[in-house]
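**Student:** below are the sequence and a predicted model; questions follow.
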Amino acid sequence: MRTVLFLVVFTLLVGALMAGLMRTDPGYVLVYVGEFAIEMSFWTTLILVFLAISMCSGLVVFARWLMTLSHIGRWWKNRRRHGDQRRMLEGLHAYSLGVWDRAAQQLIDANDASFAPGLNLQFAARAQAFNGDLDRAKTTLKQLKLAHPDSIPAADRLLADLLLHARQNVEAEQVLWELHGNAPTDGEILVMLVEACVRNNSRAKSGDLLAALGTATNITSASKQELQQSLCHSQLSQFVDHLAEGRDTRDALNERWDSIPRRFRKVPEMVAIYARGLASLGCVEEAKGVLIKALSKHWHSALIEQFGAIQHPVFEQDLVRAEKWLVKRPTDVDLLIALGRICRGLKFNIKASDYLQQAADLHSHPLALCELAELKAVMGDVTASAALYRRGLQMALSNSKKGPAS
């Protein structure tokens, strides 16, 4: 600013001097430019030349000042960008620590200056959902889809994941079927879709899902088999539950069992469900035979649990067989519970109580405690029964808190 003021004052002084010189008229200079002739005094010409040089110098100084202003603008812009980057880093740090409300706010505030604004909003939406505000997370994802149309598939995929996490399985399945329609071979979508269908007990399109899993990409063969097994397990379990309601027959059960791929029919959990279906149709001996054959090949808790669950009818030979198993596996809690159930079915209440007490002493299994509590009530020991029910309930609640959230 001082330079500009100096130039103004200097120009005024030179102008005054020029006016004085023009009155004295010491001589003149004639300049021809094309058809025009310009006549002026020598001193005037000298002053004009000097003024022209001064104006050029002033323009240079002014240009440099403007460049300084642009530097200030860039500095201010960089300062804002650095501030937004700092907020983004703070938001990601809060996200890693599980401080969901702060993470969501910081990530949204830093979104405009982020090099990946769509990713910022996705993290923010997940933080909002984890903070218990799923509606706000949905709003954030809608903003993401409006601002970045190319992020619509990613936003819908994230929405489905958040809905599954919040146990809103019906809405999650609807979103995932739409995503599957647009990307039928995407393995990540199929993984979530299988989970949603299993939770919702959806049977209508299970066959389509099994076929789609065969052509799925970006998942391993082991994962494909696991998902197929999960679907088959869900289908068979639902079918057997309907058998208990008298909706189907033995032929229908066998047809359903035969439709399951052979490799899955050897899985213990699947065999246990099939045996449960046979027992519900009254084919108790056949169900026990299936379980005994499977146990001879592969000892599994699901098989022995189902063997003990078949109560009508129960024969002493079942007790003899289970006690022979116990000789080789004296600390098997599932076997002890099964023996307790078998003894109770035979009205051997004291023996049943001994087996169930052993199971409870080996491992505070909620099922063992509840079975023993029920037996104690039948035997008239109401006080012990109430204490065991309370202990079993506390154990079940403790196990549910230790389990992973899903």
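**Tutor:** Right, received. Where do you want to start?

**Student:** for the rest of this, base every contact and every neighbour count on C-alpha atoms.
**Tutor:** Fine.

**Student:** so where's the longest helix in the protein?
**Tutor:** Determined from DSSP state H, the single longest helix within the chain is helix 42-97.

**Student:** buried sites along stretch 112-119?
**Tutor:** By neighbour count on 16 or more other Cα atoms under 10 Å, the buried set for stretch 112-119 is 114, 117-119.

**Student:** do the same with stretch 383-395
**Tutor:** Buried residues in stretch 383-395 (16+ other Cα under 10 Å): 385-386, 388-389, 391-393, 395.

**Student:** kindly report the same for stretch 198-212.
**Tutor:** 198-199, 202, 206, 209-210, 212.

**Student:** that one: end-to-end distance?
**Tutor:** End-to-end distance of stretch 198-212 (Cα to Cα, to the nearest Å): 16 Å.

**Student:** so how far is it from its chain's centroid?
**Tutor:** Distance of stretch 198-212 from the chain centroid (Cα atoms, centre = their mean, to the nearest Å) equals 21 Å.

**Student:** who touches that stretch?
**Tutor:** 169-170, 184-185, 190, 194, 197, 228, 230-231, 234-235, 238 (Cα atoms under 8 Å, 6 or more residues apart in numbering).

**Student:** can you do 6 Å?
**Tutor:** Under the criterion Cα atoms under 6 Å, 6 or more residues apart in numbering, residues S234 lie in contact with stretch 198-212.

**Student:** okay, now the one to match up with it:
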Amino acid sequence: MKYIIFFFLVVAAFWLGIFAVQHSSDITINYQWDKNPMSISLTSTTLLIASVAGLIGLYILFSLSKFLFGLRKRLKQRRTLKLAAKANQELTKGLVYFTEGHWSESENALLNNVDYSESPLLNYLAAARAAHMQGAYDRRDRYLKVASEQGEDAQIAVSVSQAEMQFSSNQLEQSRATLIHLLDVSPKHPYAIKLLAKVYYQQEDWGNLFKLLPDLEKLSLIKERDQKKYQKTALSGIFHTLSHKKDISSLNALWKKLPTSLQENPQAVLLYCEALTDAGDENTSNKLLISQLNKTFDEKLIERYGLIEHPVLGDAIKQAEKWLVGNERSPMLLLALARLNRKYQLWGKSKAYYNTSLNFSPSAAVYLELAGLLEELDEDENAQTCYKMGLNYSIHKKGEILTLKQHTSHK
């Protein structure tokens, strides 16, 4: 665009010059100098040329002044750009050193010309991590403080890095405080929630960990197996605390607050039943256990059913036998029946259930349990067979068919 304007100005000047030459006239300029009259005579063409030359001279003088006054600024900008380029090179070098594990060299490179870096936040965060890896926590915290001053958006990035480094150096209380503050600023920050769950887990703060579980699940922050681990550990910890205090009312209140999906979860039911028993409410525990097994058969629940004390053993055995329908090949149900019949002194039925359970699912512990029963019944040969098979299984993890010799002296 400026070239077009320049072209038209040249054309206009050329045309004006021709016009001035063709219509030239004499001009006299009168003025006084030191009270003496003076005059200058010249043609209009000469006056025009002098005016244009004067304007050009003024333009050149103005441009030269502007250039000279701006020279210092341009030199400063050039120096700044050079230092910025060098700072970026140092940043790259520092990150490479960090990746290679040269923490001290990384820290030094990251701080070189950091004032001219295009991303000082990145420099200070990386330098803080390099200092952290050297165990220089004072320098780490100093760099993080400077990083937090790099703008409004820096606070979250700094808090995440700080909490992570505090956690890795086992500064759990500091990491917890940093994460809680971060979640006040950004309530749904996924990594902060995930890391805070780890902090609670390490601190065995089961109550707060349990409160965090819905967010972990909703945001899909951890794997399903980790979710289950946290859930089981948190519930177990809370139940253990309350059962240790014999606080049955708080146990019941907590259970009622749990979501239906959790109340129907066999693992949660098992934890609750164990807590009730430990707190002294075995009756409620047994009823809940039977109720849950009637709804959903579960190996862990049936194992507990075979271990707890029942007020009426005969009724407990009849109840367990009902669950055999559809679960005839359940090793744990057969083992539970073996144990219940042993308590009820129905030796023959107990041995038969033990035998069948072991043939479905060998277990060194159950071989030992059956061998103990057989010794009590003076069936030494059968007991020795169980001991040998149990030892063989514990070594080779390979089961064998157990066949006990018949004894007619027991029921």
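**Tutor:** Received, thanks. Predicted model, so just to flag it, every value in this text is computed and none were measured.

**Student:** in TSV, list the buried residues of stretch 198-212 of the first structure along with secondary structure.
**Tutor:** Listed next are these as TSV, based on DSSP: H, G, I helix; E, B strand; the rest coil:
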residue	secondary structure
V198	helix
R199	helix
S202	coil
S206	helix
L209	helix
L210	helix
A212	helix
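
**Student:** S223 of the first structure: neighbour count?
**Tutor:** 13 (other Cα atoms under 10 Å).

**Student:** helix, strand or coil for it?
**Tutor:** helix.

**Student:** mind checking how far it is from I260 of the first structure?
**Tutor:** S223 of the first structure is 18 Å from I260 of the first structure, by Cα to Cα.

**Student:** repeat for F315 of the first structure
**Tutor:** 32 Å.

**Student:** these two: which has the busier surroundings?
**Tutor:** More crowded of F315 of the first structure and I260, by other Cα under 10 Å: I260, with 17 against 13.

**Student:** now which residue in the second structure aligns to the more buried one?
**Tutor:** Under the alignment (TM-score structural alignment), I260 of the first structure pairs with L258 in the second structure.

**Student:** same check, this time on A160 of the first structure
**Tutor:** Checking TM-score structural alignment: A160 of the first structure goes with A163.

**Student:** doesn't its match belong to a strand?
**Tutor:** No: according to three-state DSSP, A163 of the second structure belongs to no strand; its state is helix.

**Student:** before we move on, what SS does the nearest residue to it once chain neighbours are set aside have?
**Tutor:** With Cα to Cα, 6 or more residues apart in numbering as the criterion, A163 of the second structure has its nearest non-adjacent residue at 4.5 Å, and that residue is S175. Of the three states, S175 of the second structure takes helix under three-state DSSP.

**Student:** ditto for I27 of the second structure
**Tutor:** Classification of I27 of the second structure by three-state DSSP places it in strand.

**Student:** how many other residues sit next to the match of A160 of the first structure?
**Tutor:** There are 26 residues near A163 of the second structure, going by other Cα under 10 Å.

**Student:** that one reaches E173, doesn't it?
**Tutor:** No: assessed by Cα atoms under 6 Å, A163 of the second structure is found out of contact with E173, at 9.9 Å.

**Student:** about what we covered before: the longest helix of the first structure: how far from the chain's middle?
**Tutor:** 47 Å.

**Student:** got the contact list for the following helix or strand past that helix?
**Tutor:** The helix or strand immediately downstream of helix 42-97 of the first structure is helix 100-109, counting by DSSP states H and E. Identification of contacts with helix 100-109 of the first structure by Cα under 6 Å, 6+ apart yields 87-88, 91, 94-95, 120, 124, 127, 131.

**Student:** now the next helix or strand after helix 100-109 of the first structure on the second structure. Mean distance?
**Tutor:** Sequence order places helix 117-130 as the next helix or strand after helix 100-109 of the first structure, per DSSP H and E. Aligned to the second structure and superposed, helix 117-130 of the first structure gives a mean residue distance of 2.2 Å (mean Cα distance after the TM-score superposition for the first structure).

**Student:** state the span of the second structure onto which helix 117-130 of the first structure is aligned.
**Tutor:** Helix 117-130 of the first structure covers residues 120-133 of the second structure once aligned (TM-score structural alignment).
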